[in-house]
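# have a look; sequence and predicted model below, questions after that.
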Amino acid sequence: MKLYQSIGPNPRVVLMYLAESGVRVERQFVDIMAAENRQPEFCAKSPLGHTPLLELDDGGCIAESIAICEYFDETAAGHALLGATAEERARTRMFVRIVDQLVVVPMTAGFRGAEGLPMFQSRMLCLPDAAADLKRLAADGLVKVDNMIGAGPWALGARFSLADVLLYSFVEFGAMVGQPLDPALTHLAAWRDRVAARSSATASANPQQGIGESA
């Protein structure tokens, strides 16, 4: 297998998952700033040009960060971050879905319509007129997530999960693209500090780390 990774919050989700679970896989860096992910060779593997991308031994490919993490969790990691039982896995997927819909989607769309517009406007539909409102949606989503996390320590209480990995990757991304965490969200601020102290947070910060690593 080979993991194609790049800069960005979605590739970081997979890198942080790998650091947490201990799963090892060969990696290749894709320079999205140079549009390597838009070249025919890569698009033959990932029709939408998305990174990260996992190429399986039989040549089949899996795109989308959560799908890749779930594949590893089910095949190589013994449900390390999804959960040991059907109920735990359902709760993890529930929180992942909430974060994706309330935070990830509006945050990234708001970024593409504002700070990221020069990079993305020739590649996909962007909504500059809606960027401010999309950012407001993401901020409102973080308020809801703050209430859900409460005293934590993690998104699902005592169990660190894929939901924490996804949320942390995008909270950190937001801080870099003009959508910082509101300090009034004290539950999330404390949670963010706890996640940042984990070795996986450091290990996933450099997308070129681990290139050439073998399974």
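Received, thanks.

# make it CA atoms for all contacts and neighbour counts henceforth
Noted.

# could I get the contacting residues of the closest residue to residue 188 other than its chain neighbours?
Spatial nearest neighbour of residue 188, excluding adjacent residues (C-alpha to C-alpha, 6 or more residues apart in numbering): residue 146 at 5.2 Å. Going by C-alpha atoms under 8 Å, 6 or more residues apart in numbering, residue 146 touches 185-188.

# out of those, which comes closest to residue 171?
residue 188 (9.3 Å; C-alpha to C-alpha).

# circling back: filter the contacts of residue 146 down to the buried ones, PyMOL style.
To isolate the buried members of the contacts of residue 146 in PyMOL, using 16 or more other C-alpha atoms under 10 Å:
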select buried, resi 185+187+188
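
# and the contacts of residue 146, which of them are in helices?
Taking DSSP state H as the definition of helices, the contacts of residue 146 contribute 186-188.

# which of those residues sits closest to residue 132?
Proximity of the ones in helices among the contacts of residue 146 to residue 132 was ranked by C-alpha to C-alpha; the top entry is residue 188 with 22.2 Å.

# quick check: the closest one touching residue 149?
Yes: using C-alpha atoms under 8 Å, residue 188 makes contact with residue 149 at a distance of 7.3 Å.

# tell me the helix or strand right after the longest helix along the chain.
Ranked by number of residues, the top helix in the chain under DSSP H is helix 131-149. With elements assigned by DSSP states H and E, the helix or strand that comes after helix 131-149 is helix 162-176.

# before we move on, back to that, just the buried positions in the longest helix of the chain, please.
Buried residues in helix 131-149, counting neighbours by 16+ other C-alpha under 10 Å, are found at 131-132, 134-139, 141-146, 148-149.

# now do stretch 57-69
By 16+ other C-alpha under 10 Å, the buried positions in stretch 57-69 come out as 61-66, 68-69.

# hmm, residue 32 is touching residue 6, no?
Yes: counting by C-alpha under 8 Å, residue 6 is a contact partner of residue 32 at 6.7 Å.

# what about those two, which has more around it?
residue 6 (23 against 17; other C-alpha atoms under 10 Å).

# please report the distance of that one from residue 166.
16 Å (C-alpha to C-alpha, to the nearest Å).

# over to residue 143?
Per C-alpha to C-alpha, residue 143 is found 16 Å from residue 166.

# dropping in the other structure now:
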Amino acid sequence: MKLINSFGPNPRAVRMFLAEKGITLDKQDIDILGAVDNRQPAYLAKNPGGQTPALELDDGTVIGETVAICEYLEEKHPTPVLIGSNAKERAESRQWQRRVELNVTESMYNAFRYAEGYGLFKDRVHCIPVAAPEMKVSAQKWVKKIDGLIAGRNFIVGNEIRLADIILYCCMDFVKDVGQPIDPANANINAWFKRMDARPSAASSLSPNWADVKMRG
């Protein structure tokens, strides 16, 4: 199988997941910033959403969503555990993953698309610039809420890194330099972010050209 890869926080989340697992996959890099390769009929036939990342299996099946890719890889490579080792752990992990995605990362990504990233996305997705400020506010309210909920533990779900941590970290590391900084008042989130940022997988998962594009993806 191979990872269809590009610049961006979602592809980075899969790369970070792979690094934490110690899995090496062949990669096919495509130009998503230029909206060239991923908008061509050949790619859309494999992945109708036209987004990255995607995982192409040996039988030609293409899995085109970040979380679905990570869950597939967890089932194939169950250790080290990044989602859960039993039904309870997996449920708790997925609960936090959904909280993070529905309340924080979706708002942060859309706020970027509608504001700082508008020039990049205006011809790709339906953008609502007027919604961006309130989306930023909503996301930050939930970050503050999570800050309180994770008091006394090292990671979002508990004291071991999970997929929810990777998803939130890759998003916050991306948006913090493009209009959505991390609030220094959120002491628990800041401590968590430093722990995540210090992991070898954080550096190794960055795209080689991130400094050139001035975005951490």
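Perfect, I can see it now. In this text, all values refer to a predicted model and were calculated from it rather than measured experimentally.

# where does the TM-score land?
Put the two chains on top of each other and the TM-score (TM-score structural alignment, normalised by the length of structure 1) is 0.93; 209 aligned residues with a C-alpha RMSD of 1.5 Å.

# just the ones in helices among the contacts of residue 146 of structure 1 now: which is nearest residue 125 of structure 1?
Distances from residue 125 of structure 1 to those, taken by C-alpha to C-alpha, are shortest for residue 188, at 31.4 Å.

# so where do the helices sit in structure 2?
Counting by DSSP H, the helices of structure 2 are 9-21, 41-46, 66-76, 87-100, 106-114, 118-121, 132-149, 163-175, 187-197, 200-204, 210-213.

# got the contact list for the first one?
The contact list for helix 9-21 of structure 2, computed with C-alpha under 8 Å, 6+ apart, reads 5, 24, 52-53, 66, 69-70, 77, 79-80, 82, 163, 166-167, 170-171, 174, 201-202, 204-207, 216-217.

# which ChimeraX command selects the buried ones in those?
Here is the ChimeraX selection string for the buried members of those, based on 16+ other C-alpha under 10 Å:
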select :5,52,53,66,69,70,82,163,166,167,170,171,174,201,202,205,206,207,216,217
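
# name the nearest of the ones in helices among the contacts of residue 146 of structure 1 relative to residue 109 of structure 1.
Out of those, the member with the shortest distance to residue 109 of structure 1 (by C-alpha to C-alpha) is residue 188, at 21.9 Å.

# show me the contacts for that closest one.
Contacts of residue 188 of structure 1 by C-alpha under 8 Å, 6+ apart are 145-146, 149-150.

# what do you get if the cut-off is 10 Å, keeping everything else the same?
Neighbouring residues of residue 188 of structure 1 by C-alpha atoms under 10 Å, 6 or more residues apart in numbering: 142-143, 145-155, 167-168, 171, 181-182, 194.

# and residue 108 of structure 1, what pairs with it in structure 2?
Aligned by TM-score structural alignment, residue 108 of structure 1 pairs with residue 109 of structure 2.

# quick check: that match touching residue 136?
Yes: with contact defined as C-alpha atoms under 10 Å, residue 109 of structure 2 and residue 136 form a contacting pair (9.4 Å).

# before we move on, the earlier item: okay, now the match of residue 108 of structure 1: neighbour count?
Count around residue 109 of structure 2 with other C-alpha under 10 Å applied: 21.

# how close does the nearest residue to residue 132 of structure 1 once chain neighbours are set aside get to residue 65 of structure 1?
By the measure of C-alpha to C-alpha, 6+ apart, the closest residue to residue 132 of structure 1 outside its immediate chain neighbours is residue 110, 6.6 Å from it. For residue 110 of structure 1, the distance to residue 65 of structure 1 equals 20 Å [C-alpha to C-alpha].

# and what of residue 198 of structure 1?
20 Å.

# same check, this time on residue 39 of structure 1
From residue 39 of structure 1 across to residue 65 of structure 1, the span is 20 Å (C-alpha to C-alpha).

# residue 131 of structure 1 now?
Taking C-alpha to C-alpha, one finds residue 131 of structure 1 at 24 Å from residue 65 of structure 1.

# could you do residue 200 of structure 1 as well?
Applying C-alpha to C-alpha, the value for residue 200 of structure 1 to residue 65 of structure 1 is 16 Å.

# residue 148 of structure 1 now?
Counting by C-alpha to C-alpha, the gap from residue 148 of structure 1 to residue 65 of structure 1 is 23 Å.

# before we move on, the earlier item: check the mean deviation of the longest helix of structure 1 from structure 2.
Mean deviation of helix 131-149 of structure 1 relative to structure 2 after superposition (mean C-alpha distance after the TM-score superposition for structure 1): 1.1 Å.

# residue range in structure 2 corresponding to that helix, please.
Taken onto structure 2 by TM-score structural alignment, helix 131-149 of structure 1 occupies residues 132-150 there.

# coming back round to it: count of neighbours near the residue nearest to residue 132 of structure 1?
So residue 110 of structure 1, with other C-alpha under 10 Å, has 29 neighbours.

# show me what contacts it?
104, 116-117, 126-138, 177-179.

# what do you get for residue 133 of structure 1?
Residue 133 of structure 1 neighbours (C-alpha under 10 Å, 6+ apart): 106, 110, 139.

# how about 6 Å then?
Under the criterion of C-alpha atoms under 6 Å, 6 or more residues apart in numbering, residue 133 of structure 1 has no neighbours.

# and the gap between residue 96 of structure 1 and residue 146 of structure 1?
Taking C-alpha to C-alpha as the measure, residue 96 of structure 1 falls 14 Å from residue 146 of structure 1.
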